[in-house]
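Student: I would like the atomic coordinates for the input below:
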Amino acid sequence: MPSALILIADGSEEIEFVTPYDVLIRAGFQVHSVGVNLKDSFATCTRNIKIIPDTTEIPSTTECDILILPGGGPGAKIFSSTDAVQHLIHSYRDAGKWVAAICAGTTALVASVKGGGKTEGLESTKKVKVTSHPSVKDEIVKAGWEYSEDRVVVDGKIITSRGPGTALAFSLEIVERLCGKEKRDEVSGPMVCVSTL
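Tutor: Modelled structure (predicted):
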C-alpha cells in the first residue's frame, strides 16, 4: 500500500489539502498529515476552515512514498522558512522519492534549493520544470527554475500544479504516477470526473 505525507500550516489552502487527502484515500494510500508551527491544535486555513492534523511532529525520515505541499500563501511561507520542512524536502528528493507541490506550495520547493547548494550533485540541489499559482510565478522564474503554465507538470519525481481549480487533476496525477493509470481510472470513475483533466 503506498503512503503519503501531507503538510498543513495556518494559512494553507483548504482545497489543496483536502482534495489530495481524499483522492489518495480512495486510491488505497495510507495518508498522514502533519501540522507545521500551528498556533492551536488545528490549522486555520485560508478560508477560515479549521483542520486537525494527525500530528504536529515533523518526521526526520522519509517513511512515506510521497511528500505533498499544499499552497496558500501564508502556509507556503511557513513551509519555506521552517528548517525541518526544508530538510524533509531535501531528504525526500535525495532518497529518490516523490515530492508534490501545488499553488504557492511550489515556493517551498524553490526555497529548499536556495538553501541546499552545499552538496553538489544531489537530487535536492537540482532545479526542474515546475508550475505554480500565477501570483508566485515571477519569484520562481527569478530563482532560475524552468516554468510551465500547464495545469499539472511532472519532471523527474517532482509533481507541481497551479491552484485550487487544479487540485483534482493534481491528486489524480499523483495516483497515476505512484499506482498506474488503471488505478487512476478506477478512482476517477466513481467520482464522476474525466480522468484526463
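
Student: Please count neighbours and contacts with C-alpha atoms only from this point.
Tutor: OK.

Student: which ones are touching L5?
Tutor: Shown here is L5, whose contacts under the criterion Cα atoms under 8 Å, 6 or more residues apart in numbering are V31, H32, S33, V34, C64, D65, I66, L67, I68.

Student: element containing it, please.
Tutor: Applying DSSP states H and E as the criterion places L5 in strand 3-8.

Student: still on that earlier bit, which one of the contacts of L5 is nearest to Y147?
Tutor: Y147 has its nearest neighbour among the contacts of L5 in I68, at 19.3 Å by Cα to Cα.

Student: burial count for the closest one?
Tutor: 26 (other Cα atoms under 10 Å).

Student: Surely it forms part of a helix?
Tutor: No. Per DSSP: H, G, I helix; E, B strand; the rest coil, I68 lies outside any helix segment and is strand.

Student: And it, how close does it get to E173?
Tutor: 12 Å (Cα to Cα, to the nearest Å).

Student: I have a second one here; can you model it like the first so I can compare?
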Amino acid sequence: MDVVFVLYPGMTALDLVGPYEVLAPQPEVTARFAAATPDPVRCDAGLVLAPTTTFDEVDRADVLVVPGSGRWGEVLDADVVAPWLRRVHPTATWTTSVCSGSTLLASAGILDGRPATTHWAVRDELAALGAEVRTDRVVVDGSVITAAGVSAGIDMALTLVGLLWGDDRARFTQLLLEYDPRPPHRAGSPETAPPALVERGRHLMRRR
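Tutor: Predicted structure coming up:
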C-alpha cells in the first residue's frame, strides 16, 4: 500500500509525524514523502524533513496524508500543494488531512459541500472554502478523512487503520504506541479552555 505524506515549507511536524508513526509500521505500507522539490523542507517550528520524491514524480497513491501549518494563509497563497492534490486525489483510495491541512483539500475542491473538521481557529476559513465544518475530532466522509488540530492526526490514522485492516489491528497499534492521553489540564479545545486563553489563541493564530 503506497502512502504518500505531503511535505511543504511551514508545515507542522506533528501533523505528519503522528500519522506516520501509526501507518508506517503496518506491514502492508510503503511510505513516501513528497514535496514540490527534492530540497529539505523546514517545518513551522524549525524541524527539517527530507522528501523522498517530488510532486512531479507522483501521479497516484493509495493514501494521501496532508498536514496543516501554523501559517496556513501563506501556504494557501503559495498555491503549490492544491494543484497537485487536484491531480492525484482521484487516484487515491483515501485522502486525509490533519489540522489546517483541510484548507488545502478545500482549496483543491475536494471538500466542496462535504463535512470536514480542522483546527478550531480555522473553522471559519474552512467554511469559506466550501466545506461543511464539523467540530468532531475526526470526520469520515466517503474516501476523505479529516482530523482536527495537530494531535488529532493520531486519532485519524488509527481510524484509518481500523477501516483498512479492522478494529483489532487499530487497537493493537494503539497499544504498541501506548496512546492513552491523560493531559494535565482540561484545555485542549475552545469548549473546555478558559475563555481568555481561547481569545489569546485566536489572536496568535490570526497574527500567523
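
Student: picking up where we left off before, ranking by neighbours, what's the top pick from the contacts of L5 of the first structure?
Tutor: I68 (26 neighbours).

Student: What's that residue aligned with over in the second structure?
Tutor: Using TM-score structural alignment, the partner of I68 of the first structure in the second structure is V65.

Student: okay but that match is in contact with D2, surely?
Tutor: No. Assessed by Cα atoms under 8 Å, V65 of the second structure is found out of contact with D2, at 11.1 Å.

Student: Give me the buried positions along stretch 130-140 of the first structure.
Tutor: Buried residues in stretch 130-140 of the first structure, defined by neighbour count with 16 or more other Cα atoms under 10 Å: V130, T131, S132, H133, V136, K137, I140.

Student: That stretch corresponds to what range in the second structure?
Tutor: Using TM-score structural alignment, stretch 130-140 of the first structure pairs with 116-126 in the second structure.

Student: gap between G144 of the first structure and V128 of the first structure?
Tutor: 9 Å.

Student: ditto for I78 of the first structure
Tutor: Per Cα to Cα, I78 of the first structure is found 22 Å from V128 of the first structure.

Student: So for the two, which residue has more residues nearby?
Tutor: With other Cα under 10 Å as the criterion, I78 of the first structure and V128 differ in neighbour count, and I78 comes out ahead with 21 against 16.

Student: what's the closest non-adjacent residue to that one?
Tutor: Closest residue to I78 of the first structure apart from its sequence neighbours, by Cα to Cα, 6 or more residues apart in numbering: A9 at 7.0 Å.

Student: which residues sit in contact with that neighbour?
Tutor: Neighbours of A9 of the first structure in contact, by Cα under 8 Å, 6+ apart: G35, V36, N37, L38, A43, T44, C45, G75, A76, I78, F79.

Student: likewise A147 of the second structure?
Tutor: Contacts for A147 of the second structure (Cα under 8 Å, 6+ apart) come out as 96-99, 116-118, 137-139, 153, 155-156.

Student: Looking for the alignment partner of S188 of the first structure in the second structure.
Tutor: In the second structure, S188 of the first structure lands on Q174 (TM-score structural alignment).

Student: residues near the closest residue to its match other than its chain neighbours, how many?
Tutor: Spatial nearest neighbour of Q174 of the second structure, chain neighbours left out: L158 (7.3 Å); criterion: Cα to Cα, 6+ apart. L158 of the second structure has 22 neighbours, counted by other Cα under 10 Å.
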